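Novice: Okay, here's the prediction I keep looking at, along with the sequence it came from:
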Amino acid sequence: MLLFLFEQLLNGVQFGLMLFLLSAGLTLVFGIMNMINLAHGSLYMIGAYLIATLTLTTGSFLFGLVAGVALTAAIGILLEMSLLRRLYDKDHLTQVLVTFGIILIANQAVQEIWGAQPIMISTPDLLSSSVPLIGDFEYPGFRLFIIAVGLLIAGLLALLIKKTRVGMWIRAGASDREMACAMGANINLVFSLVFGLGAALCAIAGGLLGPLLSINVGMGESILILAFVVVVIGGIGSVQGALAGALLVGMVDALGRTMIPMVLRGFLEQGLADSLASTLSAVSIYLLMALVLYWKPQGLFSR
């Protein structure tokens, strides 16, 4: 039983770190640019499709991942420079409507280019085997690779924001945009770099989850809801909060999907227990958000 719980916790950490990659870009964009970007999930979808296509074409998952992330970052920067930059001074309703329109356009464009059928890519051969961890307990090597990449990126992102000049610009723009401009910071360049970074993080998440989940049209909308939940739990504008919130959501999701059915089957018949457990496990994440907001209305690490 303890090994089973340990496995579920690892699954939760793996899923949580992927949510962190999505929510980190989302919280930076909202915290610095004060813009609600519903199209964030579309960049996740586009990145997943580009990485899958390049991987299937070249036969190299590493090349597909690197090239796909670079292309998605470029698409994100072009989108920010050509359209989203015009929305910074608009109200949030206008931002929501425009970025929702981008979702519809992106979904239709992806369907026209790749078709409506889902795309599947296989796990890289080097990471396809399981790795022994404790005694006879083994865990998939690719999932461990995802955890390692997520932790590495979290560390690099923390160093970027806290220890570099670009990070100083980002923190200055988030704290006081007008004063940062007066001190000579190129805020337009900062905004483009932040948006490109957010798009790259989305693509990494989409590419790493590609071998585990099917890549399909509209995949960004469902994951976007969870990313917003993470941002709210962690505190808007806080990357540290995004990491903490993502790990909490990931572990609650993993444990809820496995432990709630086991508990309910002890009291109810299996069909009813499974049906009720599915509903309760989905609600558990939002219950977590409600509890956190009741305790700390501004989130765990509000800026």
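Specialist: That came through, no problem. Numbering: from 1, shown residues only.
Novice: For the rest of this, base every contact and every neighbour count on C-alpha atoms.
Specialist: Fine.
Novice: what's in contact with stretch 114-121?
Specialist: The list of residues contacting stretch 114-121 from outside it, by C-alpha atoms under 8 Å, 6 or more residues apart in numbering, reads Tyr49, Ala52, Thr55, Leu56, Gly210, Pro211, Leu213, Ser214, Ile215, Asn216, Val217.
Novice: Strands of the protein, start to end?
Specialist: Along the chain, counting by DSSP state E, strands occupy 130-134, 137-140.
Novice: so of the ones you listed, which one's packed in deepest?
Specialist: Mean neighbours per residue, mean count of other C-alpha atoms under 10 Å, is largest over the strands of the chain for strand 137-140, with a mean of 14.
Novice: List buried residues within the contacts of stretch 114-121.
Specialist: Neighbour counting with 16 or more other C-alpha atoms under 10 Å marks Tyr49, Ala52, Thr55, Leu56, Gly210, Pro211, Ile215, Asn216, Val217 as buried within those.
Novice: show me what contacts the third one?
Specialist: Right, the one you point to is Thr55. Counting by C-alpha under 8 Å, 6+ apart, Thr55 makes contact with Phe61, Leu62, Phe63, Gly64, Leu65, Ile121.
Novice: re the thing from before, in JSON lines, list the strands of the chain along with distance to Ile146.
Specialist: As requested, the strands of the chain are exported to JSON lines (distance: least, C-alpha to C-alpha, whole Å):
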{"stretch": "strand 130-134", "distance to Ile146": "13"}
{"stretch": "strand 137-140", "distance to Ile146": "10"}
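Novice: Of all the ones you listed, which one comes closest to Leu83?
Specialist: Leu83 sits nearest to strand 137-140 of all these, at 41.8 Å, using C-alpha to C-alpha.
Novice: Against which helices or strands is the closest one packed?
Specialist: strand 130-134 (3 or more C-alpha pairs under 8 Å, 6 or more residues apart in numbering; DSSP states H and E).
Novice: can I assume Trp169 is in contact with Ala185?
Specialist: Yes - using C-alpha atoms under 8 Å, Trp169 is in contact with Ala185, at 6.6 Å.
Novice: Pick out whichever of these two has more residues nearby.
Specialist: Looking at Trp169 and Ala185 with other C-alpha atoms under 10 Å, you find the greater number of neighbours at Trp169, namely 22 against 19.
Novice: before we go on, here's another structure to hold up against the first:
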Amino acid sequence: MSLILLIEQLLNGLQFGVMLFLMSAGLTLIFGVMGLINLAHGSLYMVGAFAAAGVAAATGSFALALAASLAAAAIAGVLVEVLVIRRLYDRDHLDQVLATFALILIFSESTRWVFGSFPLYLDVPAALSGAVSLPGGISYPAYRLAIIGIGLAVAVILFLLISKTRIGMRIRAGESDREMIGALGVNISVLYTAVFALGAALAGFAGALVGAIQSVQVGMGEPVLILAFVTIVIGGIGSIKGAFVGALLVGLTDTLGRVLLPVAFGTFMDPSSATAVGAALASMSIYILMAGVLLFKPTGLYGSA
């Protein structure tokens, strides 16, 4: 494998990782602060993608499409939290799993009813449609570089929000001792709704960004949700830093595994068999990574006991 191809795959892994971070950051906040297992988080990712595709088709503006994805996912998150999730905080995790799984079905059928069963397509903005020449003769799509930049910027903003602001202090306190901050006069219901809306908006934003490089279709959020759960388990539940590091590890492991493993097996197997075996092991690689991390650090890389 050439060095240029390896660097391109590293960039692909980084792009995939920052997208996973946008998805998993909200998920880890919701689980860390509320103790809630939300299987419907992937549906909010789908809502953002469909909202962006619909607005882009109507207006031709990619900026408005991104704004629509944030707004639509946040509003959907608020409605879900107020109407359904609020009744699940004191229930056991099995009830939470069953209720949020039902929400997946409701979101999927509602989206199919509104937009139909055929995939939608979100065009890359003209300003980012070309390639960028990087040092070493590497040509890489400008839009994928923009996703990396946006994801890193969101990571910095989210870290500052959680660590340096009053609302961040309340979120961290709610994660540690929700009864105490309630006794100190903080409205727990409003805090929970705000956290859920923030997590939903991040998921919808991720869906809109990815919607321009793949089709927007019903059920697109569930595979990403699985990877997001793997990410927060590796990084540590409730940790934004852990979500970021875990997302990069999962993104790089998955992307490089799909490229390097078939090449490695191709040295002593026929090409078709090497491709099949390498692809199978690549799909397993992130779960092997998760098992390895949990073997030595059961709380995840940055999780607390």
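Specialist: Arrived safely. Fair warning: this is a prediction, and the values are worked out from it, not measured in the lab.
Novice: tm score of chain vs chain?
Specialist: Here the TM-score for the pair of chains, by TM-score structural alignment, normalised by the length of the first structure, is 0.98; 303 aligned residues with a C-alpha RMSD of 0.8 Å.
Novice: right, and Leu145 of the second structure touches Leu14 too?
Specialist: No - at 9.4 Å, Leu145 of the second structure and Leu14 do not qualify as touching, with contact defined as C-alpha under 8 Å.
Novice: neighbour count winner among the two?
Specialist: Here Leu145 of the second structure and Leu14 are compared on neighbour count by other C-alpha under 10 Å; more neighbours surround Leu14, at 24 against 18.
Novice: What is the nearest of the contacts of stretch 114-121 of the first structure to Ala109 of the first structure?
Specialist: Minimum separation from Ala109 of the first structure among the contacts of stretch 114-121 of the first structure (C-alpha to C-alpha) is found for Val217, which lies at 9.5 Å.
Novice: Just give the nearest non-adjacent residue to the closest one, would you?
Specialist: Of all residues beyond its chain neighbours, the one nearest Val217 of the first structure is Asn107 (5.9 Å), with distances taken as C-alpha to C-alpha, 6 or more residues apart in numbering.
Novice: What count of nearby residues applies to that neighbour?
Specialist: Considering only other C-alpha under 10 Å, Asn107 of the first structure is surrounded by 19 other residues.
Novice: dump the residue contacts of it.
Specialist: Residues near Asn107 of the first structure by C-alpha under 8 Å, 6+ apart: Ser42, Val217, Gly218.
Novice: go on, Glu8 of the second structure?
Specialist: Listed by C-alpha under 8 Å, 6+ apart, the contact set of Glu8 of the second structure reads Ile138, Tyr140.
Novice: again with the one 4 residues further on
Specialist: Contacts for Asn12 of the second structure (C-alpha under 8 Å, 6+ apart) come out as Arg144, Leu252, Thr255.
Novice: which residues of the stretch 51-200 of the first structure fall in helices?
Specialist: Taking DSSP state H, counting those that start in this stretch as the criterion, the stretch 51-200 of the first structure contains helices spanning 61-82, 92-114, 141-163, 165-175, 177-182, 187-209.
Novice: In helices only, show me the contacts of stretch 114-121 of the first structure.
Specialist: Counted as lying in helices by DSSP state H, out of the contacts of stretch 114-121 of the first structure, are Tyr49, Ala52, Thr55, Leu56.
Novice: so which of those residues comes closest to Val232 of the first structure?
Specialist: Nearest to Val232 of the first structure among those is Tyr49, at 28.0 Å by C-alpha to C-alpha.
Novice: The closest one is in contact with Ser214, isn't it?
Specialist: No - the pair Tyr49 of the first structure and Ser214 does not pass the contact test of C-alpha under 8 Å, sitting 10.3 Å apart.
Novice: thinking again about what came up before, possible to save the contacts of stretch 114-121 of the first structure as CSV with distance to Leu26 of the first structure?
Specialist: Formatted as CSV, the entries for those read as follows, by distance: C-alpha to C-alpha, whole Å:
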residue, distance to Leu26 of the first structure
Tyr49, 20
Ala52, 23
Thr55, 26
Leu56, 29
Gly210, 20
Pro211, 24
Leu213, 22
Ser214, 23
Ile215, 21
Asn216, 21
Val217, 21
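Novice: For the lengthiest helix in the second structure, give me the average deviation versus the first structure.
Specialist: Across the second structure, the helix with the greatest residue count (assigned by DSSP H) is helix 3-34. Once the two structures are superposed, the average separation between helix 3-34 of the second structure and the matching residues of the first structure is 0.7 Å (mean C-alpha distance after the TM-score superposition for the first structure).
Novice: and what of stretch 274-284 of the second structure?
Specialist: Compared with the first structure, stretch 274-284 of the second structure is 0.8 Å away on average (mean C-alpha distance after the TM-score superposition for the first structure).
Novice: Looking for the alignment partner of the residue nearest to Val217 of the first structure in the second structure.
Specialist: By TM-score structural alignment, Asn107 of the first structure lines up with Ser108 in the second structure.
Novice: residue at max distance from the center of the second structure?
Specialist: Within the second structure, the residue lying farthest from the chain centre (C-alpha atoms, centre = their mean) is Phe268, at 36.9 Å.
Novice: Now do the contacts for that one.
Specialist: By C-alpha under 8 Å, 6+ apart, Phe268 of the second structure lies in contact with nothing.
Novice: How about Thr28 of the second structure?
Specialist: Ile232, Ile237, Gly238, Ser239, Ile240, Ala243.
Novice: wait, which of these is closest to Ile104 of the second structure?
Specialist: For those, the minimum distance to Ile104 of the second structure (C-alpha to C-alpha) is 20.3 Å, reached by Ile232.
Novice: Any idea how many residues pack against the closest residue in space to the closest one that isn't next to it in sequence?
Specialist: Counting by C-alpha to C-alpha, 6+ apart, Ala243 is the residue found nearest to Ile232 of the second structure once chain neighbours are left out, at 5.3 Å. Burial measure for Ala243 of the second structure: 38 neighbouring residues, criterion other C-alpha under 10 Å.
Novice: just to revisit the earlier point, now the angle between helix 166-176 and the longest helix of the second structure, please.
Specialist: 70 degrees (axes from the mean of the first three to the mean of the last three C-alpha atoms, to 10 degrees).
Novice: Distance from helix 3-34 of the second structure to the middle of the chain?
Specialist: Relative to the chain's own centre, helix 3-34 of the second structure is displaced by 7 Å; criterion: C-alpha atoms, centre = their mean, to the nearest Å.
Novice: Now do the buried residues in it.
Specialist: Taking 16+ other C-alpha under 10 Å as the basis for neighbour counts, the residues of helix 3-34 of the second structure that come out buried are 9-34.
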